[in-house]
Structure formats: C-alpha cells, structure tokens
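Peer 1: give me a 3D structure for the following:
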Amino acid sequence: MQTPNNWFVASASTHLVVCGLQGWKDLPHELLHSILPLLSSLRDILAFAATCPPWRAAFSSYPSKYTLCPPLLIQPNIRVPAPHIPSDNGHQKLRTCKVIDPAKPNTTMHCQIDEETLHEMYFAGSSYGQLIFCSGQHCLVVDPFSGTKVSPPHFPLSIECGELSVPEFSHPPGVSYSSSEQSSYIKHFCGFLTAPLASPNSHLLVNTRFSLLDWPVGSDSWYELQLSNKWLCQIVEFNGQFIAMDYGNRIYRLQLAPQLGLQEIAITKLPGFRFLCNQNYSWLVVCGDILLRVTRFQIDHLDMSTKPAKWVEMKNLDSWALFLGGHVMSPPVSFMGPERWGGRSKCLYYARYSPAWSVYSLGDDDNPSLRYMRAWCRRLQPLWLYPSMLYRDGQ
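Peer 2: Here you go, the predicted structure:
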C-alpha cells in the first residue's frame, strides 16, 4: 500500500524511535484514520483492514465507513464462473452474481444469493448491506456477501399482502420473465431496517397493503399499525428520525416508541411545483443533513424550519452523486466527492446490465437524457449496495 505522504517515508524511522513505536502496527488510530479517506475503493479498504489486528481495530472504529468508497453494483442476472466456491449451501442452489466496484470496474468480484429466494420471493428493499425479500406470510433478510440469512417470525395471519396495478412493466434488455411476472399486478412489499442487524435497537419494518409491521430484531412477534390508503414506498433515516413517503408523494414522520405511529408532515405546495404520483419517477434521498425529493425533472430539498414545511427547489447537487437501482424498491444511495475515485458530481448513476450503469446529469430542467425506467417485478434488478461490514463498529 502506498504511503499517504512523502515526508513520512523520509522520516519514518526517526518518528518511530522518538515516539517509542515498534513498527507500522503501532501507528496511532488518529494517524490511521487520516489514511483511510485517501483510499478510494473497497478492495483497498479491505486490504487496509486485513493488514494486522491494530489496523483492523482502527478501521472498525472509523465512523461512517460507508462514506469512504462508492457502493457496489450487484447484477443478479449475470452469473460469474467461480469453480473455487461451492454452488450450494448444503440444501439450496446458490447463484453467483456479478459485482462491480465503480472505483475499480475491471476487478472481478461476486456475491451469492440462493436461487429459491430469487425465484420464489418478492424483493422488498435493502438496508445496511442486507436484501429484504417477502412472500405470503414470510419474510427473509439476506446478506449477499456473507451468505447469512435471518428469518423473522411469519406475518400475522390477518395481514393481507396487497397488489399494485402496474400499467408499464419494464425489464432490462435480454432478460425474460414468465407470463405471471409480466401480469399487470405485482405483489407490494416495502422493507426497511432501522439499524444494522447486530445493533440492539434494530427493527425491521415491512409495509403491506393495509398495515405497517414492525419486528424488533430477535423478538418473537410483529407489532402492527393499521393504515388506510397509505401504501408506503420508501422509508429513510434523516437527522435522527424516520421519514416515509407513500405513493401519493405524501411525507410522514415515523415513530417506533412508545408505540408504532405515523404522522403526516404538512407541506406547502409551492407554485410551479411538479407533482408526480408515481414512485417510478420520484424518490427520497438523504445527502448529509439535507433530505431531497428527486424526480426526472427536478431536485427539491425539504425545509422543515417553517410551519408548514415546504419543498425548495435546488439547481444542482453540488458535490454529491446519486446511485439508483433498477427496481422500484431499491433505495437510492448518495455519495459525496466522487471525483476522488474517478466519478462525477451532480450526476445520477443508474444501474443496468449492459452497460453496467448510465450516468445522467441532474438538475437540468426537462433534461431529455433522463430516459430510464425502474422495474415493477418479482425478481431482483441491478442495484447499488454497501457490504454490511461497513456498518459494523468494533468488530
């Protein structure tokens, strides 16, 4: 690994002697933490963490590790030959999917997801490096990089899993689906984790047709909040609170304690504000301390300092880039300063199969180049995901 500064090479022995250190493994965490932001790819970060136990400890204690590198692109329909790894886990066949790191796109990577999950369950979302699948009364949380799976209790029998009418069904070129998958109705689930699975306060939230379900991870049952005409399509964490959006683009504040609750946030509709009642074309994304609502045509940030709150148009994303998956339930990912790994700011990276992604400029009103479609379907589509290890602390 290259050293971050030439001066350190020239005077390393002197500094080690003066400080009483024995070698590279004894470097203080403060210095190691200053090195980490200079690494631009996940492979470099993993190499840093694998150097020795003290360096791994420094990596684990670094806050917000997922800000160090861009998310990885998972292409579930592209299989990677991997004869050196097992093709099953003892009772289920595994699909080895292609993974691409935008910082090192020519490096071969892969992950594994069992075929039964991909074929029989509906993709409901992703959080903290985990993929969430649902089917009937059953839910499954899958880590595609470690292979671990968590199976919550079955949904209450009273829960009805709704269907959404989908007038336009789209899928990547070269990918075929059965006639049942191409029907005009798609099962609707929206899944979200409030914290990494290992956290003591982690909850799994799943929105079905008439209910929002809350499973405190590790418990024996679900809590239910009955909803009326509030089909949630997205939940994000913003400034210590959870914000949800439904298919009418209404915004809510979600509370977990003392009991599960949902309160609509009153928002002023400004003149000229474009209202699109279709999650195919709009989504919420957190960029630092700003909550954005992004559409094909406009970027707005939510100003909650006023009563009622209001959407305020933004002309561009400044130094941010957005990463968007091909499935409606794929949450967008934001990244600040993509130039350090060769990326571009003020752009949207849309996940595909071939090419692996398309890059669109954002903030241009009526930009004719923004022609992409997010798919409504059972099967997982290309998506951006950070490995769960980047959300763990002290391990």
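Peer 1: make it CA atoms for all contacts and neighbour counts henceforth
Peer 2: Noted.
Peer 1: right, and the helix or strand after the longest strand anywhere in the chain?
Peer 2: Looking across the chain with DSSP state E, the single longest strand is strand 104-114. On the C-terminal side of strand 104-114, the closest following helix or strand by DSSP states H and E is helix 115-120.
Peer 1: got the contact list for that next one?
Peer 2: For helix 115-120, the surrounding residues in contact (C-alpha atoms under 8 Å, 6 or more residues apart in numbering) are 92, 93, 94, 95, 133, 135, 378, 379, 380.
Peer 1: tell me, how many residues neighbour the first one?
Peer 2: For residue 92, the number of neighbouring residues by other C-alpha atoms under 10 Å comes to 13.
Peer 1: returning to what we had before: could I have the buried ones of the contacts of helix 115-120 as ChimeraX selection syntax?
Peer 2: One line in ChimeraX is enough to select the buried members of the contacts of helix 115-120, burial here meaning 16 or more other C-alpha atoms under 10 Å:
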select :93,94,95,133,135,378,379,380
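Peer 1: in CSV, list the contacts of helix 115-120 along with secondary structure and distance to residue 312.
Peer 2: As requested, those are exported to CSV (DSSP: H, G, I helix; E, B strand; the rest coil; distance: C-alpha to C-alpha, whole Å):
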residue, secondary structure, distance to residue 312
92, coil, 50
93, strand, 49
94, strand, 46
95, strand, 44
133, strand, 35
135, strand, 39
378, coil, 35
379, coil, 36
380, coil, 33
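Peer 1: would you do the same for the sequence below? I want to compare the two.
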Amino acid sequence: MSGLEGWVDLPEGLLHSIVARLGSFPDLLAFAATYPSWRASFSSYPSKSTLLPPLHLQPNVPVCSARPRPFTNSLIPKRSCYVTDLANQGTYMCCQVPLFNGFSNSKYPPSYLDGFSFGAVSYGHLILSNQQRACLVVDVFTGVSVSAPQLPVDGYVLLYYAALTAPLASPNSHLLVNAGGHNFFWRVGSQSWLRRSPRNGTIKQIVVFKGQVFGMDHDRRLYIVHLVPQIRVQKIAVDLDGSMTSKWHLSHPWLVVCGDMLLMVGSQQSSLSTGDAFEAFRLDLSTEPAKWVKVEKLENWAIFISIDQRSQALCCMNPERWGGKSNCVYCYSSKGWTEFELGQPLQGDASTPRVFILFNCGSMLQSMWVVPSMFYSCYDDR
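Peer 2: This is a model prediction of the structure:
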C-alpha cells in the first residue's frame, strides 16, 4: 500500500477524532476538501455544527480587504460581507452574500434577486420573499438557491417567520413560513404548499430536538410538528415552575437545543442593556403535563442570539477550547459582541460603554450569527 493510499483509507473513527480536535472553520473546510473519504467522514460526524462558535456576519461593513475568500460563487451578483470567526479573532473573512434588496446600500448592478427581502436565516440559508409571493432559499456563502412554488396567499407577502425543518439536503426537509396569518409547509422539491396552523394562532419558531420538530407560537404555547405520514401540529400541555411567574415571564424567548436539553432562553426586558440578564428554562418531558424548569447553569454550552428575532438561536459546546466561556449567552451590538453570563446582570462601570441591544424584525439583512450549511447534516438532529 502506498503512503497516499494509507492516508486515504484512514478509518472513520480516527478521522472523527481528528475532526473533534480541529480549531477553526478553515481547518475543518481544509480537512473536508482533502479526500472524498475524508469529506464523507466529516459529513457523518454528529453535531459538528456545535464544534465551533458560529461565524458572525456583518452585511454593511463598507470595505473588505483582499483576503482569501473560501466561500465564492461567480454565477450571480454578490455583496461583500465582513465575517468574524470568534475562534480566530485576529483574522476575518470576506464572504460574498447574494445581492438582494435587504442591504441598506442599493448602489449595485441589477440582480435576479431584485425585489426580494429578508425573511429569516436557517441551517446556513437565507430565506427571502417578494411581492409576487415567491420564496427563495439561498445558501449564505455559496449563493446556491432553491425556489419554492408561489405561496397561496393574497396580496403582499411579509414573512413573519420562516425556517427549514432540517438541512436542505435531508430527504424530508420542509420549509415552514408564517405568512398571511397562517403557517404553510413546503416539502423541498415538491410542487405545492400545505396550510397547517395551530387552532389558536401560528407557529413563530421551531427547533429540532431528538428527531422531533418542536414549535412555539406567539402565546408561548408549545407544539410537536409531525411531518410524516402527513403534516400534523400537536399541542403539548406544559406547566410553569415557580420561578417563571407567567407565560410572559420572558419578553423575547428563543428555543434552542443544547445537547440533551431543549431550552427556552430570553430576558424579561424587550431590549437588553447593562444591568440586564438572561434566563433559561429546560423542557421536562418526563412529567404529564410537561414542565418548564429553571436552569441555573448551561454546563459546557454557550448560546448565540442574533438581533433579528427570526434568526435561530445557535449554540456551541465546550467554548473554552477557542477562548470563549461556558454558561454564557453571546449577543452583538454596535459595541461588538457581549457575553451575558446566564442569570447574572451584565456588569458595567464608568470606564465601560453602556451596552444597548434592540431586537427586531425587518426586511433588511442585519448582523447575525450563522453556521455554514455544510456543517449541518441529518446526524445533527438525531
């Protein structure tokens, strides 16, 4: 056996141990590009989307210097975006996000995405919509897009929420959108939408936990969304523990999965500033009814929350390996990213600029945390 063949044929267990030790997105990308067998091993690695902190994308930084751009695609017009990797804070990347109306500066050449506005980001994909009731799912970094059929609603389409139920390449991936006062599901590759909404409202966010799709509506009601054999939305009875004063205890709650915990994370304020704190509640499904239980520590997890409420909260395991901190929620403001230790008010003094973070929803692309789509697979949701 030649030396080359020996490297190609390394066993999957050994390759997985190498993946677990790599410390940056460029290193992982280089590993996956080395041999087809290494890429297959990388694809089968479970929960690889939580190995590193998500990348932070800033859409309106005016200039990107001529640095290497690992994510490129020349088929459609792009807008340069500044990308920061917390695992390598001394460097940055300059990615090319597909050009559409979601940028504050419109002085760019015509694009086939003209007329589209930002709806959400999910599994490394932007979800866009336009006035013709079209929806487009676009890879954040490569620009590869998938078009959905025209939405069966009247008038202008504004996506109040949108998300994929699984990575785009998964066999049962669906696009869920909240538009026109209803939830619509599109199985990727099919020719039509199905309208399936809870009886008392619409689902405003979803996560996948232990192979099941969980959803929550504006009134904090919780659901399981069954996709097979047919789409069905099932309400879950949930009680509050004594530390959650009411269902409105958290002003802007996010659902996020950290390992074997399905969490609801948020603060009691509609905006965050110095002196405010994040709280987390874990869903306990061992009781009937289920219960939200206060979590004092995130153990070896960190959580990342974007300014736009429709962007999915992300997480990272063992953040100390890249210089981060466990038991922290990372948010971004004009002052840079801020670490909120769970349950502890953000400290400040006369020498520290006051932090202010306003969460919102809008048609413009905003600063956000994102994991490249290739770091997801069906293994991540089992």
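Peer 1: which neighbouring elements make contact with the longest strand of the first structure?
Peer 2: strand 94-101 (3 or more C-alpha pairs under 8 Å, 6 or more residues apart in numbering; DSSP states H and E).
Peer 1: which part of the second structure lines up with the strand it packs on?
Peer 2: Aligned by TM-score structural alignment, strand 94-101 of the first structure corresponds to residues 78-85 of the second structure.
Peer 1: now do the buried residues in the matching stretch.
Peer 2: Going by neighbour count (16+ other C-alpha under 10 Å), the buried part of stretch 78-85 of the second structure is 78, 79, 80, 81, 82, 83, 84, 85.
Peer 1: ok now that stretch, how far from the chain's centre?
Peer 2: 17 Å (C-alpha atoms, centre = their mean, to the nearest Å).
Peer 1: try stretch 237-257 of the first structure
Peer 2: Distance of stretch 237-257 of the first structure from the chain centroid (C-alpha atoms, centre = their mean) equals 16 Å.
Peer 1: who touches that stretch?
Peer 2: Contacts with stretch 237-257 of the first structure, where a contact means C-alpha under 8 Å, 6+ apart, come from 194, 230-236, 260-265, 275-279, 284, 286, 289, 291.
Peer 1: where exactly do the helices run in the stretch 201-350 of the first structure?
Peer 2: For the stretch 201-350 of the first structure, no helices turn up when DSSP state H, counting those that start in this stretch is the criterion.
Peer 1: count the neighbours of the aligned partner of residue 97 of the second structure in the first structure for me.
Peer 2: Residue 97 of the second structure maps onto residue 113 in the first structure, with residues paired by TM-score structural alignment. Applying other C-alpha under 10 Å, we find 24 residues neighbouring residue 113 of the first structure.
Peer 1: please report the distance of the most centrally placed residue in the second structure from residue 272 of the second structure.
Peer 2: Nearest residue to the geometric centre of the second structure (C-alpha atoms, centre = their mean): residue 312, 3.7 Å. Distance, residue 312 of the second structure to residue 272 of the second structure, using C-alpha to C-alpha, to the nearest Å: 18 Å.
Peer 1: got it, and residue 314 of the second structure?
Peer 2: Following C-alpha to C-alpha, the distance that separates residue 314 of the second structure from residue 272 of the second structure is 18 Å.
Peer 1: please say which position in the first structure residue 188 of the second structure maps to.
Peer 2: When the first structure is aligned by TM-score structural alignment, residue 188 of the second structure is paired with residue 217.
Peer 1: for that match, which residues are in contact?
Peer 2: Contacts of residue 217 of the first structure by C-alpha under 8 Å, 6+ apart are 152, 197, 201, 202, 203, 204.
Peer 1: put the buried members of those into a PyMOL selection.
Peer 2: For the buried members of these, the matching PyMOL selection, counting by 16+ other C-alpha under 10 Å, is:
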select buried, resi 152+197+202+203+204
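Peer 1: and the contacts of residue 217 of the first structure, which is closest to residue 37 of the first structure?
Peer 2: Residue 37 of the first structure lies nearest to residue 197 out of the contacts of residue 217 of the first structure, by C-alpha to C-alpha, at 25.7 Å.
Peer 1: trace that closest one over to the second structure, please.
Peer 2: Aligned partner of residue 197 of the first structure by TM-score structural alignment: residue 168.
Peer 1: what distance do you get for its match to residue 189 of the second structure?
Peer 2: Counting by C-alpha to C-alpha, the gap from residue 168 of the second structure to residue 189 of the second structure is 10 Å.
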